[in-house]
Structures are given as structure tokens and as C-alpha cells.
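Visitor: quick check, what structure comes out for this input:
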Amino acid sequence: MKRLLQFGAALLSCGFFSHAMAQNYPSKPVRILVGFSAGGGTDTAARMVAQKLFESLAQPFVVENRPGSGGIIATEALARAAPDGYTLLMMPAADSIQPAMRLKMPYELPEDFSPISLVVTGAYVLVIHPSVPAHNVKELLAIARNRPGHLNYATSGIGSSAHLAAELMNSLAKIKTTHVPYKGVSQGVVGVASGEVDMIFASVTAARPLIDSGRLRPIAMSSAKRSALMPNMPTLHESGVPGYDRRGWYGIAGPAGLPRDIVTRLNAAIVKAVNSPEMRAAFFKQGLEVETNTPEQFTEMIRREVEQNIKSARAAGIKPM
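Guide: As a prediction, this is how the structure comes out:
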């Protein structure tokens, strides 16, 4: 009985300590790791959120760039960090692709992390060259079914977001199109605009100038629901590919074991910060829509995306290295 009481007292003490730590959190600067170089999309999003969190929580949130291995270096550093709330990560959608591309990972996603909140999403627009005789998804699918492998699509490389987006369409629509990898997204978009390739899943910001000039024809958005970025553009889901939902995203995560009170405090601060009209407008200019959620929802979203990416990669014949 004595030991039981001592054990109960220890648990109670830990609970009080955790709560007290959260009440005083943060009491010193917090690092936000970024797995890519300064100036990129992940870095920009991290710095925007960091400034708002500083204003809200009265401690500096310092962005620390640790580029390399497609973001793995920074993500592994987070997995190994102390679960005290002073090391966070701006996690990009690309992190959910890595398990599909590598035989061995230095961490498990999302098990080795404490997802805190989604921050923004960015739907892709499916654009085709005007010479392709299709003005909507149904017409494009009809061409693909009549001539399997005839239509081709550009990407920024094997295992890229555009690659898996196209392969998800192939899988769900039961069609076959041919992959044409380029060195980058901008080169792929130009390749479609010049008629070298038939189509590409591109960010709205990358495609819009060529859409406005008539060199690209947009036919659908990749998100499950219509996007405010192009509100009149139908989605693949509503246009003959039910269940299709593919977007880029950024979110904030901590290491596994992060105290619940700290997760809750950070989630509330992030949700408040990025949902301000100022932040919504700033992200919108970058082709991103603010979208926050609960830690549980973000965890499940990451798990679902990892599973979807592995399935799409295997269907495309991509062998993990």
C-alpha cells in the first residue's frame, strides 16, 4: 500500500510539474527547424509564423535552417530533440513522401513526433497545353482511356509532389499516362506551355502567368473542395475522379512525448496567429490558404498522406533506395 501511495504521489507530482512547465512556457527562445535553405517556401512560412508566435508568447521563435537530404536532416534532429517545447519543426508535405522513397528512415512518421497544427495548404492546378483536345477532366480521361500511355505529364522529378499527384490520378481514374521528369517545377511548366509535354500538376503561382496569357489551359484543382485560389475551377473529385485530394502543406510539429499542456498552448497560439486577416492575406499572395486543425487531426492527416504516398509510389513502379 505504501508503495502504491508513493507511486500515485509521483504521478501526481509529474502532472503538476508538467502543468507548471506549460504555464511558464516559453521561458526562453524556441527554435523552429527548417529542412531547406533560407528563402524557400518552407523557410518563408516558418519565419512568418515565428514572428507572430513571438508577438503572442513574448519569447523569440528563431528559425534555424538545416538543409540536406530532402529535409530529413532537420526532421531527424527534431525526432532526437528533448520533448520540452524548445525545438519545433516547420514540417512540409515533402516529409510525408520520404518514407515512400527510402528503404531506411532514421525515424517513424508520425510516431516519433508530436504534430501540433497544420498551418497552410496549397492546392495544385492541373493544366494542359491548348493543343490537347480536352476542355475538362472527363474529356481528358476519355483521351487517356482510348489511347493508354499517349498522354504525358511533366514533373520536377521522380517522387516529387507533381509525380505522385499524377500517379494518384492514374490510379483512381484507372488510366495510364507517361511520366516526363524535368529538373524543376518551373522547367516542367514551361515544357507544357511550349508543347513538349501535355500536362502538369503545378502550383497556382507557378502556372497563373501562363494561364493568363493563354499558353496553358487549367481544367481542375487537386483539392477535395474548391480552392479560393481559383474558386471557379472544379476539382478532380467532382469531375470524374472521386476521392481525389492532393495538396501541398506546411505544419508545426514537436518531438514525441511533448507534454500535452504545451501542445495545447502552442496549438492555440498557432491557430490564433495564422488565422488573422493579415496572415491570411500574406499567405494567399503566395498561393497558400490558411488551414489549421487539432493535434489529433494533424497526426491522422500525416499518417494518411504517408500511406497514400507509399501506395502511389509503388503503383508508379518507384523502388525505394
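Visitor: going forward, measure contacts and count neighbours with C-alpha atoms only.
Guide: Noted.
Visitor: okay, strands next: where are they in the stretch 151-300 of the chain?
Guide: Along the stretch 151-300 of the chain, the stretches classed as strands by DSSP state E, counting those that start in this stretch are 152-155, 178-181, 199-203, 217-221, 247-255, 289-290.
Visitor: need the winner for burial among those strands.
Guide: Highest mean neighbour count of the strands of the stretch 151-300 of the chain: strand 199-203, a mean of 28 (counted as mean count of other C-alpha atoms under 10 Å).
Visitor: after the biggest strand by length in the chain, heading C-terminal, what element do we hit next?
Guide: Taking DSSP state E as the criterion, the chain has its longest strand at strand 113-128. Note on strand 113-128: by DSSP states H and E, the next helix or strand toward the C-terminus is helix 137-146.
Visitor: tell me which stretches of the stretch 151-300 of the chain form helices.
Guide: Per DSSP state H, counting those that start in this stretch, the stretch 151-300 of the chain has helices spanning 161-173, 185-193, 204-212, 260-274, 277-285, 295-315. These are given in chain order.
Visitor: ok, now the stretch 1-150 of the chain?
Guide: Counting by DSSP H, counting those that start in this stretch, the segments of the stretch 1-150 of the chain that form helices are 2-23, 41-57, 72-79, 98-101, 137-146.
Visitor: nearest to Asn293, out of those?
Guide: Checking the helices of the stretch 1-150 of the chain against Asn293 by C-alpha to C-alpha gives helix 41-57 as the closest, at 15.3 Å.
Visitor: that closest one - contacts with which helices or strands?
Guide: Identification of packing neighbours for helix 41-57 by 3 or more C-alpha pairs under 8 Å, 6 or more residues apart in numbering; DSSP states H and E yields strand 30-34, strand 61-65, strand 87-92, helix 260-274.
Visitor: here's the other one to compare against:
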Amino acid sequence: MPASNSVFHIREEILMRALFKFVVVAMCAGAFAGSADAQTYPARPIRIIVPYAPGGSTDVILRILAPRLSEELGQQVLVENRPGAASIVGLDLVAKSPPDGYTVGISNIAYGANPTLYKKMPFDAEKDLVPVGLVSIVTMVLSVHPSVPARTVKQLIALDKARPGSLNYGSAGNGSANHLATERFKHMTGTKMVHVPYKGGGPAVVSLVAGETAMLFATIPSSIQHFKTGRLVPLGVSSAKRNPALPDVPSVAEAAVPGYEAIEWQGVMVPAGTPPAVIARLNQAFARVTAIPELKERVTALGADLVGGSTEEFAAFVKRELATWSRVVKEVGLRID
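Guide: So this is what the prediction gives:
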């Protein structure tokens, strides 16, 4: 072999060995840095992205929890509203954020329906976000403006059937809990209410109080004060049984529609790739805060329940929700392009 070729191969081998060592060192340094970040997490404020407008149940509950979460995590926890497209806008922001635990999102019932409801999604609900833990379960209540001449679920159904399409209903947006609950109600009762979507549960409640819409499956936390003042009338709760916050209000199933049930929920999601230790720390913080008796009592009085739970339990729950609402959306025939 010519001397020049021999020297060339020796140099090439030295360069390859150096490059290999550099890659190994870099990988180890990255792993160490990730481990160190997880051990020191959190080191700065955390954003909780609520993908709905202020005033809805998701917003109300997370703002109740935020101060205690700040105490638990030792860093300020900020609630930021990013409404739009039934939580898709806010959760897309979370999915595209750095997977470091400093931007977390709140998912709800719409998370299970959106992949089937919407033709195009900007993120993959099964791959781009990962579950941290369940936070709360929220009952909705079929509510009407006092001007609507119906004081029972049966009367409302009869009113709509006498004048098909004359009643409209609000929601927090296409694919929101209110929208899905009402469409399921329409499907099971053969009614023809007209949908009026808003950018959040808060604006939807405001429109109902103002008489701009006739009815709404409002979450109890966002509407209970209006029941007490007489500005709204509750006809039936969306759970299978009565809710302790409204003991005199029957369930929709009990009142007129056997088998009807639609439950809202809130859970914490983070971008895929977030270190397991960070996910565990967030889950621990939410589990401890949702177990505080004072907060549980406060939230229960609003018609919701703080639940907590493990990451694995919530992951299984989300998987069931995706399957359940995919089936329901197809049965009802909903589709948003």
C-alpha cells in the first residue's frame, strides 16, 4: 500500500475515533443535564394553559388551585387563557412548547372527541401530548333563560317539537362539553335546537343570562350563582344521579331521557418528551393540592369534584375517552371541517 494511502487511512481512523468519543460525551452530557433539570425542577414560573375563555368551569377550578400549586411547587403557577376551536388552539400551543414542564395544558371532554370531530388536527392527540393526572370531574346542568316557557326537561322537549328549530343553545365552541352534551341530548330526544358556539363557557353563560340564547348545558361552577338569583333556571343535571350542589334538580335521565349522561372533566397534559421525573413531580403536586379538604369542599360546593390520581390511571382514562367519544360523534353524525 502506498505510504500516502496508509497515512490517509490512519488519519481517517483517528478522526472517526475522536468523533465517536465526542458523540458519546455529548449524549452523556445531555442525559446528565436532563437528569439535573428534573432534579431541580421547577426553577422558574410554570404556565398552565386553560384552552377556554375566563369564567368557564376549567378556568374557575384551575384559578382556585393555582395559589396552592405555587406553594407546593415553590414557584409561581400562572393560569393563561388561550381559547379557540374547542381547546385545540391552547393545546396546540402546549404540544409545540419545549418538553420541560414549564408549559402545561388542561384537557377536557373535547380532547376525546376532537380527533373524530375535526377533519384536520394541528397535533396528534395520542402522540404529541402525554397525560400527567386527572384533576376534576364536573357535572353540567341543562339550563334555560327564564323567558323560555319550560320548567322541566319534558316541557322543553315538547316545546321544541311543537316548534322545531325555534330554540337555540349556546356552547363553549364546536366540540366543547356543552356542544357534545347537547348534541347527544338532541340525538336521544329527536329535538332540533340550533347551535350558537362561543369562545368559552364563560361567554356562553353570559349570552344565556342576557337572553341571547335559550338554553345551555352549563357546568355547575359557571352557573350556580345564576340559579340562586333566578337569572337562570336549572332543568336537569347531566350526570346519571343528582348532584349534591343542586339536590332538588333531577338528572336528565331521571326526568325524561333514560340512559342520558355527559360528564365534563379536566386533566393535565404536557408535551411528549417531558422527562418522567418532571411528570411525576407535577402529578405529585396536583395530587396533594386536590386532596386539600378546604379546596375539595370549596369546589364541591360549586358542583364539581377534585379527584387526583396516578399518571397511569389518567392515561387509561384518556384512552377510554378517545374511544367513547369517537363512537358517539360518529353515531350523532357530527363533523367539523
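Visitor: circling back: just send the helices and strands packed on helix 41-57 of structure 1 back as JSON lines, with distance to Ser156 of structure 1 and mean neighbour count too.
Guide: Converted to JSON lines, these look like this (distance: least, C-alpha to C-alpha, whole Å; neighbours: other C-alpha atoms under 10 Å):
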{"stretch": "strand 30-34", "distance to Ser156 of structure 1": "21", "mean neighbour count": "25"}
{"stretch": "strand 61-65", "distance to Ser156 of structure 1": "23", "mean neighbour count": "21"}
{"stretch": "strand 87-92", "distance to Ser156 of structure 1": "16", "mean neighbour count": "26"}
{"stretch": "helix 260-274", "distance to Ser156 of structure 1": "29", "mean neighbour count": "19"}
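Visitor: export the ones you listed to CSV and tack on distance to Lys138 of structure 1?
Guide: Below are the helices and strands packed on helix 41-57 of structure 1 laid out as CSV (distance: least, C-alpha to C-alpha, whole Å):
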stretch, distance to Lys138 of structure 1
strand 30-34, 40
strand 61-65, 43
strand 87-92, 31
helix 260-274, 37
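Visitor: out of these, nearest to Ala162 of structure 1?
Guide: Among the helices and strands packed on helix 41-57 of structure 1, the nearest to Ala162 of structure 1 by C-alpha to C-alpha is strand 87-92 (14.6 Å).
Visitor: ok, average deviation of that closest one from structure 2?
Guide: Superposed on structure 2, strand 87-92 of structure 1 shows a mean distance to its aligned partners of 2.5 Å (mean C-alpha distance after the TM-score superposition for structure 1).
Visitor: which helices and strands does that strand pack with?
Guide: strand 30-34, helix 41-57, helix 72-79, strand 247-255.
Visitor: so which of the ones you listed gets nearest Leu5 of structure 1?
Guide: Closest approach to Leu5 of structure 1 among those (C-alpha to C-alpha): strand 247-255, 31.3 Å.
Visitor: average distance between the closest one and structure 2?
Guide: Mean deviation of strand 247-255 of structure 1 relative to structure 2 after superposition (mean C-alpha distance after the TM-score superposition for structure 1): 2.0 Å.
Visitor: corresponding residues in structure 2 for that strand?
Guide: Strand 247-255 of structure 1 corresponds to residues 263-271 in structure 2, going by TM-score structural alignment.
Visitor: what does that stretch rub up against?
Guide: Stretch 263-271 of structure 2 is contacted by residues 58, 94-99, 101, 103-109, 128-140, 177, 219, 238-239, 279, 314 when judged by C-alpha atoms under 8 Å, 6 or more residues apart in numbering.
Visitor: same question for stretch 268-285 of structure 1.
Guide: Contacts of stretch 268-285 of structure 1 (C-alpha under 8 Å, 6+ apart): 49, 52-53, 56-57, 117, 119-120, 229, 289-290, 292-293.
Visitor: turn those into CSV, including distance to Ser239 of structure 1.
Guide: Below are these laid out as CSV (distance: C-alpha to C-alpha, whole Å):
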residue, distance to Ser239 of structure 1
Val49, 35
Lys52, 39
Leu53, 40
Ser56, 43
Leu57, 45
Ser117, 30
Val119, 28
Val120, 25
Leu229, 18
Glu289, 22
Val290, 25
Thr292, 27
Asn293, 27
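Visitor: determine which two of those residues are furthest apart.
Guide: Leu57 and Leu229 (31.1 Å).
Visitor: looking at those two, which is more packed in?
Guide: Ranked by neighbour count (other C-alpha atoms under 10 Å), Leu57 of structure 1 and Leu229 place Leu229 first, with 19 against 15.
Visitor: was I right about that one contacting Gln286?
Guide: No: using C-alpha atoms under 8 Å, Leu229 of structure 1 makes no contact with Gln286, being 10.0 Å away.
Visitor: how far off centre is the longest strand of structure 1?
Guide: The chain centroid and the centroid of strand 113-128 of structure 1 are separated by 4 Å under C-alpha atoms, centre = their mean, to the nearest Å.
Visitor: distance to Lys104 of structure 1 added to the helices and strands packed on strand 87-92 of structure 1, as CSV?
Guide: Compiled in CSV, these are given as follows (distance: least, C-alpha to C-alpha, whole Å):
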stretch, distance to Lys104 of structure 1
strand 30-34, 21
helix 41-57, 24
helix 72-79, 12
strand 247-255, 19
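Visitor: and the ones you listed: which comes nearest Leu4 of structure 1?
Guide: Among those, strand 247-255 comes nearest to Leu4 of structure 1, with 30.9 Å by C-alpha to C-alpha.
Visitor: okay, now Pro211 of structure 2: neighbour count?
Guide: You called it Pro, but residue 211 of structure 2 is Gly. 17.
Visitor: for Phe16 of structure 1, same thing?
Guide: For Phe16 of structure 1, the neighbour count with other C-alpha under 10 Å is 12.
Visitor: for Ala10 of structure 1, which of the helices of the stretch 151-300 of structure 1 is the nearest?
Guide: Closest to Ala10 of structure 1 of those, according to C-alpha to C-alpha: helix 260-274, at 17.9 Å.
Visitor: so that closest one versus helix 41-57, what angle?
Guide: Between helix 260-274 of structure 1 and helix 41-57, the angle comes out at 100 degrees (axes from the mean of the first three to the mean of the last three C-alpha atoms, to 10 degrees).
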